[in-house]
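Novice: Using only what follows, build the 3D model:
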Amino acid sequence: METSKGVPAGDLFILLFFTIGSVFAIISYTIYRNSRNLIENGVETKGVVIDLHRLKPREYPLAPSIRYLKKDGSEHVFHSSEARNPPEYQIGEEVTLYYDPSDPDNVHLKGNYLFVYVFAGMGAMFWLFSIWYVGGAVKAVFQWLFG
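Specialist: Okay, the predicted model is just below:
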């Protein structure tokens, strides 16, 4: 007589944690690769921080608005979506940036890898809590699915 086993909820939870960590690691790598590509293939220029703006009303983290000249001589203002508390930049500060000539809003501020670090850190935390058990979890789920 065959005994029926229940759903291996703990093992599925471990696999979910490992998968979420993998997704965060992939996002981190993609952001890094896109930034490196922009640095290697974009146009380097200097810009000046002209304003610090809030991304959401009544929230303190501030993101810079940067005015820079494109290589054709026209002026462009880039509004960053990376806000920090305290702000990383001050109004009037000169910054080095890289931009895509075909999309001047595609900008990378030199040395700014905040999102890479955030997503890599989150991925590492999810992996930290799952990596030691993922092998056993895969085996248990495989046995549950295929007997």
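Novice: From now on I want contacts and neighbour counts done on CA atoms only, so please keep to that.
Specialist: Fine.
Novice: In contact with the nearest residue to residue 133 once chain neighbours are set aside, which residues?
Specialist: In space, and not counting its chain neighbours, residue 133 is closest to residue 14: 7.0 Å by C-alpha to C-alpha, 6 or more residues apart in numbering. Residues near residue 14 by C-alpha atoms under 8 Å, 6 or more residues apart in numbering: 130, 133-134, 137.
Novice: Pull out the buried members of those.
Specialist: 130, 134, 137 (16 or more other C-alpha atoms under 10 Å).
Novice: pretty sure the first one is in a strand, no?
Specialist: What that stands for is residue 130. No: read with DSSP: H, G, I helix; E, B strand; the rest coil, residue 130 is coil and lies in no strand.
Novice: isn't it right up against residue 18?
Specialist: Yes: using C-alpha atoms under 8 Å, residue 130 is in contact with residue 18, at 5.6 Å.
Novice: what about the longest strand in this protein?
Specialist: strand 43-54 (DSSP state E).
Novice: this one as well, want them side by side:
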Amino acid sequence: MKRNSVSLVFNIFLVIGIVMLTVSLIFFYNVKKFNASAVKTNGTVVDLIAKRGSKSTTYSPVVTYNDEAGVKHRYVSNVSSSPAGYDIGDQVEIYYNPNDPDNAQIAGWRQYFAVFITGVFALIFGLIGLGYHIVRKVGHSRKERLKQSGQLVQAGFIAVDINSVVSVNRRHPFFIRCEWKDPLTGITHPFKSGFIWSDPTPYIDRDKKIDVYVDRNTFKKYYVDISSFER
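Specialist: Model (predicted):
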């Protein structure tokens, strides 16, 4: 998997997040618009409709209410929950369209259920997509800073490993391990490269040193130059 392919995956996540956020805002606007022109009245929960799923049973309240002309109407909530959010006999507030009294909604959180669900998905997908680009930008800035002001050392190749924790499209990234022995102190410093999304093993000359830029104040901050191993 090439870096461009990885970026494409996270760009798709970001686009999905933006789309879901737009949908959430549209739902929110529609609720506010409906409430602004609707008539508010009291209704009574007269029944609970069971909706049996594969793992649980949820319940939708059935509410009756009278419009301004005294005509009784029946409303079945399209939001169900487990346990039931209401008991039979509960009094609830109802918004209904004065031009179409059968078009009603229970006042409260149920009106915003779709807003909440799409908003959560927008947050999840958006943070994943945006987070990738933020991390990449921060990493790029850090890399450039180390290349400009860090100490260049020549590290010896140790191995190519796979990060089994991170996965994109069911594929795990590779990384290179290398090390450098400080001739002044005799201390050997291990280094790990950033992620490589295709196996770099065929492109590695095991006898060739790998450039590593190290922060002059601490060996904990470094950048392993893997540009020649990325395909």
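Novice: Any idea what the TM-score is?
Specialist: For these two chains in superposition, a TM-score of 0.79 is obtained (TM-score structural alignment, normalised by the length of structure 1); 132 aligned residues with a C-alpha RMSD of 2.3 Å.
Novice: mind listing the strands for structure 2?
Specialist: 39-52, 57-66, 72-76, 91-97, 100-106, 151-162, 174-181, 188-192, 210-214, 222-224.
Novice: mind listing what the residue sitting nearest the centre point of structure 1 touches?
Specialist: Nearest to the mean C-alpha position of structure 1, by C-alpha atoms, centre = their mean, lies residue 115 at 3.5 Å. Contacts were defined as C-alpha under 8 Å, 6+ apart; by that measure residue 115 of structure 1 touches 28, 31.
Novice: Tell me the residue in structure 2 aligned with it.
Specialist: Under the alignment defined by TM-score structural alignment, residue 115 of structure 1 corresponds to residue 114 in structure 2.
Novice: same question, residue 53 of structure 1
Specialist: Aligned partner of residue 53 of structure 1 by TM-score structural alignment: residue 49.
Novice: Could you measure from its match over to residue 77 of structure 2?
Specialist: 9 Å (C-alpha to C-alpha, to the nearest Å).
Novice: any shared contact partners between those two?
Specialist: The contact lists of residue 49 of structure 2 and residue 77 share 60-62, where a contact means C-alpha under 8 Å, 6+ apart.
Novice: Out of these, give me the one that has the most neighbours.
Specialist: The most crowded member of those, judged by other C-alpha atoms under 10 Å, is residue 61 (26 neighbours).
Novice: ok, and the closest non-adjacent residue to that residue?
Specialist: In space, residue 61 of structure 2 is closest to residue 48, 4.7 Å off (C-alpha to C-alpha, 6+ apart).
Novice: Contact partners for the one you found?
Specialist: 59-62, 84, 87-88.
Novice: Pipe those into JSON lines and attach distance to residue 69 of structure 2 per row.
Specialist: JSON lines is the format used below for the contacts of residue 48 of structure 2 (distance: C-alpha to C-alpha, whole Å):
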{"residue": "59", "distance to residue 69 of structure 2": "30"}
{"residue": "60", "distance to residue 69 of structure 2": "27"}
{"residue": "61", "distance to residue 69 of structure 2": "24"}
{"residue": "62", "distance to residue 69 of structure 2": "21"}
{"residue": "84", "distance to residue 69 of structure 2": "31"}
{"residue": "87", "distance to residue 69 of structure 2": "27"}
{"residue": "88", "distance to residue 69 of structure 2": "25"}
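Novice: one step back: what does the residue nearest to residue 133 of structure 1 correspond to in structure 2?
Specialist: Using TM-score structural alignment, residue 14 of structure 1 pairs with residue 10 in structure 2.
Novice: what about that match, distance to residue 122 of structure 2?
Specialist: 14 Å.
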